[in-house]
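Asks: generate a structure from the sequence data that follows.
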Amino acid sequence: MEHPNITNFSDTTINGNITDESIVTLRHSAAGWTILVTLKLLISVVSVLLNSAVLLIHYFIPVYVNPFSVYLLALYLANLFYILTSRPMEILDELFGLYPNAGYPVCMLYLYQKVSSIVPILFHVLISLNRVWAMTFPVSYRERHTRRLAVFICIGTVAYVHLLNLPPYLIDVLHFYPSVFGKYHDCGHLSTNSMDFPKVDEIINRILPTLIVLVCYIFIIVKRRSNRISASRCSTRTKHEDYSQQPGPLRRSVKPFVIVSVTSISLLICYLPVQVIFFLGLFFA
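Replies: Below you'll find the predicted structure:
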């Protein structure tokens, strides 16, 4: 998933004598079936199928729905929503020049991805914090963590994202981007960044959550190893052990750690490098 924020350009960034018309011609002259467009389409189709398959499995087999899996289902839904709302318009624009033909309302929907793309990142954080809670306070986790609480936390996270990010988004789409769209016939790629919000947005909504996931995952690995050492010295399980390792089939005790490993590593490998590069690009040309 590429970074949802806009790229910074001005009339003099590429060439001091470049004109607005040549920018539009340059971007749309490259439209067509390229390797990048084909790869984006393939990744989008695979992502939709995989996320939909997991959601259908949980729908037809309700026994798989537990307090912990609520966060996973929320992550799958957020991923699915992001892919279905942003990627088709992006591919159509690269193929046919969607925005000059469809108009600014479609551009507004595409720009909304800057808000919706934050939700999956925070769901990764919830998954990590959930495992930290389960391993640090297992008794409290068993007694208080229910499906209803998990659903409430997920809904609250979505509400938090929109309350924090919708005002800057509305300012952009109502007062700033209409002139950019009318000048360049482009949606979110060309901008002079009238506000300094992207820097704050990058730190609060992307870099900080990713660092939280990293710290939580390191803690989980250390705590899990400590629990295993303690268990090997005792004939019975201690109260300090991860709740996910309570008596039961081995596959049930391993599953939460495997899931948090996959979600954490995928976020760190696929998203952190892009975040760092984009953040540095906000300060250095």
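
Asks: rest of the way, CA atoms for contacts and neighbours
Replies: Noted.

Asks: the helix ranked longest in the chain: how far from the chain's middle?
Replies: If you go by DSSP state H, the chain has its longest helix at helix 67-96. The offset between the C-alpha centroid of helix 67-96 and the centroid of the whole chain comes to 9 Å, using CA atoms, centre = their mean, to the nearest Å.

Asks: packing partners for whatever helix or strand comes next after it?
Replies: From helix 67-96 onward toward the C-terminus, using DSSP states H and E, the following helix or strand is helix 98-102. When contacts are defined as 3 or more CA pairs under 8 Å, 6 or more residues apart in numbering; DSSP states H and E, helix 98-102 packs onto helix 67-96.

Asks: ok, and for the helix it packs on, which residues are buried?
Replies: Going by neighbour count (16 or more other CA atoms under 10 Å), the buried part of helix 67-96 is 67-83, 86-87, 89-91, 93-95.

Asks: which elements pack onto it?
Replies: helix 35-60, helix 98-102, helix 104-111, helix 113-116, helix 118-136, helix 147-171.

Asks: redo the ones you listed as JSON lines? Include distance to Arg225.
Replies: Putting the helices and strands packed on helix 67-96 into JSON lines (distance: least, CA to CA, whole Å) gives the following:
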{"stretch": "helix 35-60", "distance to Arg225": "30"}
{"stretch": "helix 98-102", "distance to Arg225": "53"}
{"stretch": "helix 104-111", "distance to Arg225": "44"}
{"stretch": "helix 113-116", "distance to Arg225": "36"}
{"stretch": "helix 118-136", "distance to Arg225": "11"}
{"stretch": "helix 147-171", "distance to Arg225": "27"}
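
Asks: can you list those helices in JSON lines and add mean neighbour count and distance to Asp186?
Replies: Shown next, in JSON lines, are the helices and strands packed on helix 67-96 (neighbours: other CA atoms under 10 Å; distance: least, CA to CA, whole Å):
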{"stretch": "helix 35-60", "mean neighbour count": "14", "distance to Asp186": "18"}
{"stretch": "helix 98-102", "mean neighbour count": "16", "distance to Asp186": "6"}
{"stretch": "helix 104-111", "mean neighbour count": "18", "distance to Asp186": "8"}
{"stretch": "helix 113-116", "mean neighbour count": "20", "distance to Asp186": "15"}
{"stretch": "helix 118-136", "mean neighbour count": "22", "distance to Asp186": "23"}
{"stretch": "helix 147-171", "mean neighbour count": "15", "distance to Asp186": "17"}
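
Asks: another for comparison:
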Amino acid sequence: MLAFILRSHLRTSFNIYLMNLATANFLYALIQNPPDVINHLYNGWFLGSFYCSVLIFGLYIFEAGIRNCHILISLNRIWAVFWPHSYRTYHKKRVACLLCLAGWVEVQFIILPGYILDAMYYRSTAIGASCGLNAMAQWEWSVAIQFTVYNMGLYLMWISYPIIWYKRRQRQRNQIVPSRQPAQSSQGTGARSVRSVRTNQDATDNDTVDDEEETAKTTRSGNQSGPLAKKTSSKAFTILTVLTISVTVCWTPILCYYTITLWMPVNNPILLEVGTVLFALQSVLDPVLFIIALPDLRDTFRGAFRAALRLGR
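Replies: Below you'll find the model as predicted:
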């Protein structure tokens, strides 16, 4: 987050979604993880009703918000791949910020009614009881949010990824077509051919381009070299790939556990602990994956690390 804040060139329209996800992960780790650890270490909750409400709020709101952040990244790539002209024209930083804000409003609108009812009527106040939302008292609501909010994030990523991959591959194949045309002897015809190749290449590169600033910079410089353009355009898809793999590994156990427990009791604390740890680990993995996938962010992080080492010496 400090790298995004301190380096203005990193605050691109696509990176707004990464900043949104990093912020959600940070708040989840700060607000929800510490009381959750206490709740799992001890049989009874002894930190009071207010802090129990904080734990449940973080557990339901921030987990749903993190899933929405991943969904927005997938939807952004679908927009860029299927409607590249519309994406280049309308997807600006302001649009990205509004979409991120809308995602958080949606989460609050869906989850807060059940959360408030639980705090007012259904939450257990018995001595020694653990802190948790009484899902069985609002079973229909619990089932609805489990599938429409929590599970849906993983479903949409699974569905959208192969579609995005196929569309990108199809456009990359179409990009090769102009280069197979025979060379024209006329200078004017040759110039038109070059412009045609560049136009097709622009359309393909911007299908998965990270931000409109890089697109404009490349267009102004006139440098549309194949490897550079391909490297620039593939960063967002690389991030989508690593995030899809990581969420599949980290989310599947806990989603399966909570989905099954809605219909039958599951007395398997090991499965619950493994799922909880894996989901919490996702908050640590996301920023690491960003640094690995984004060269600019990696260079900034490396420079800051070297500066800290020099300062320490």
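
Asks: with the second structure overlaid, report how far the longest helix of the first structure is off on average.
Replies: In the superposition with the second structure, the average deviation recorded for helix 67-96 of the first structure is 1.4 Å (mean CA distance after the TM-score superposition for the first structure).

Asks: which position in the second structure pairs with Gly103 of the first structure?
Replies: Taking TM-score structural alignment, Gly103 of the first structure has Gly48 as its aligned residue in the second structure.

Asks: please apply the same query to Met89 of the first structure.
Replies: Met89 of the first structure maps onto Pro35 in the second structure, by TM-score structural alignment.

Asks: surely that match meets Leu55?
Replies: Yes: at 6.1 Å, Pro35 of the second structure counts as touching Leu55 under the criterion of CA atoms under 8 Å.

Asks: helix/strand/coil for Thr219 of the second structure?
Replies: Assigned by DSSP: H, G, I helix; E, B strand; the rest coil, the conformation of Thr219 of the second structure is helix.

Asks: so what's the aligned residue in the first structure for Leu156 of the second structure up against?
Replies: Aligned by TM-score structural alignment, Leu156 of the second structure pairs with Ile212 of the first structure. Counting by CA atoms under 8 Å, 6 or more residues apart in numbering, Ile212 of the first structure touches Val125.

Asks: what helix or strand does Ile212 of the first structure sit in?
Replies: Judged by DSSP H and E, Ile212 of the first structure forms part of helix 208-233.

Asks: angle of the next helix or strand after that helix against helix 208-233?
Replies: Sequence-wise, the next helix or strand downstream of helix 208-233 of the first structure (DSSP H and E) is helix 250-270. Orientation check (axes from the mean of the first three to the mean of the last three CA atoms, to 10 degrees): helix 250-270 of the first structure against helix 208-233 gives 150 degrees.

Asks: what residues of the first helix or strand past helix 250-270 of the first structure going along the chain count as buried?
Replies: The element immediately downstream of helix 250-270 of the first structure (helix or strand, assigned by DSSP H and E) is helix 272-281. Going by neighbour count (16+ other CA under 10 Å), the buried part of helix 272-281 of the first structure is Leu272, Gln275, Phe278, Phe279.

Asks: tilt between helix 272-281 of the first structure and helix 208-233?
Replies: Going by the same axes, to 10 degrees, helix 272-281 of the first structure makes 140 degrees with helix 208-233.

Asks: now helix 272-281 of the first structure on the second structure. Mean distance?
Replies: Relative to the matching residues in the second structure, helix 272-281 of the first structure has an average distance of 2.5 Å after the fit, by mean CA distance after the TM-score superposition for the first structure.

Asks: Ser244 of the first structure is nearest to which of the helices and strands packed on helix 67-96 of the first structure?
Replies: Relative to Ser244 of the first structure, the nearest member of those by CA to CA is helix 118-136, separated by 7.1 Å.

Asks: list the contacts for the spatially closest residue to Ser160 of the second structure that is not a sequence neighbour?
Replies: Nearest residue to Ser160 of the second structure, sequence neighbours excluded (CA to CA, 6 or more residues apart in numbering): Ser74, at 6.6 Å. Going by CA under 8 Å, 6+ apart, Ser74 of the second structure touches Leu156, Met157, Ser160, Tyr161, Leu240.

Asks: measure Ser74 of the second structure to Val81 of the second structure for me?
Replies: 11 Å (CA to CA, to the nearest Å).

Asks: distance of the aligned partner of Leu56 of the first structure in the second structure from Ile239 of the second structure?
Replies: The alignment partner of Leu56 of the first structure in the second structure, by TM-score structural alignment, is Leu2. Leu2 of the second structure sits 19 Å away from Ile239 of the second structure, taking CA to CA as the criterion.

Asks: burial count for the equivalent of Arg228 of the first structure over in the second structure?
Replies: Here Arg228 of the first structure is matched to Gln172 in the second structure, going by TM-score structural alignment. When counting by other CA atoms under 10 Å, one arrives at 18 neighbours for Gln172 of the second structure.

Asks: does Gln172 of the second structure touch Thr204 like I think?
Replies: Yes: Gln172 of the second structure lies in contact with Thr204 (CA under 8 Å); the separation is 6.6 Å.

Asks: for stretch 123-140 of the second structure, buried residues please.
Replies: Arg123, Ser124, Ser130, Cys131, Gly132, Leu133, Asn134, Ala135.

Asks: so what's Thr136 of the first structure up against?
Replies: His240, Glu241, Asp242.

Asks: most neighbours, which of those residues?
Replies: Greatest neighbour count in these, by other CA under 10 Å, goes to Asp242: 26 neighbours.

Asks: stretch 234-250 of the first structure: how far from the chain's middle?
Replies: Centre-to-centre, stretch 234-250 of the first structure and its host chain are 33 Å apart (CA atoms, centre = their mean).

Asks: actually, stretch 221-236 of the second structure.
Replies: With CA atoms, centre = their mean, you get 23 Å for stretch 221-236 of the second structure.

Asks: before we move on, the earlier item: got a markdown table for the contacts of Thr136 of the first structure, with distance to Asn51 of the first structure too?
Replies: Formatted as a markdown table, the contacts of Thr136 of the first structure follow (distance: CA to CA, whole Å):
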| residue | distance to Asn51 of the first structure |
| --- | --- |
| His240 | 34 |
| Glu241 | 32 |
| Asp242 | 28 |
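
Asks: which one of these is nearest to Leu122 of the first structure?
Replies: Asp242 (22.9 Å).
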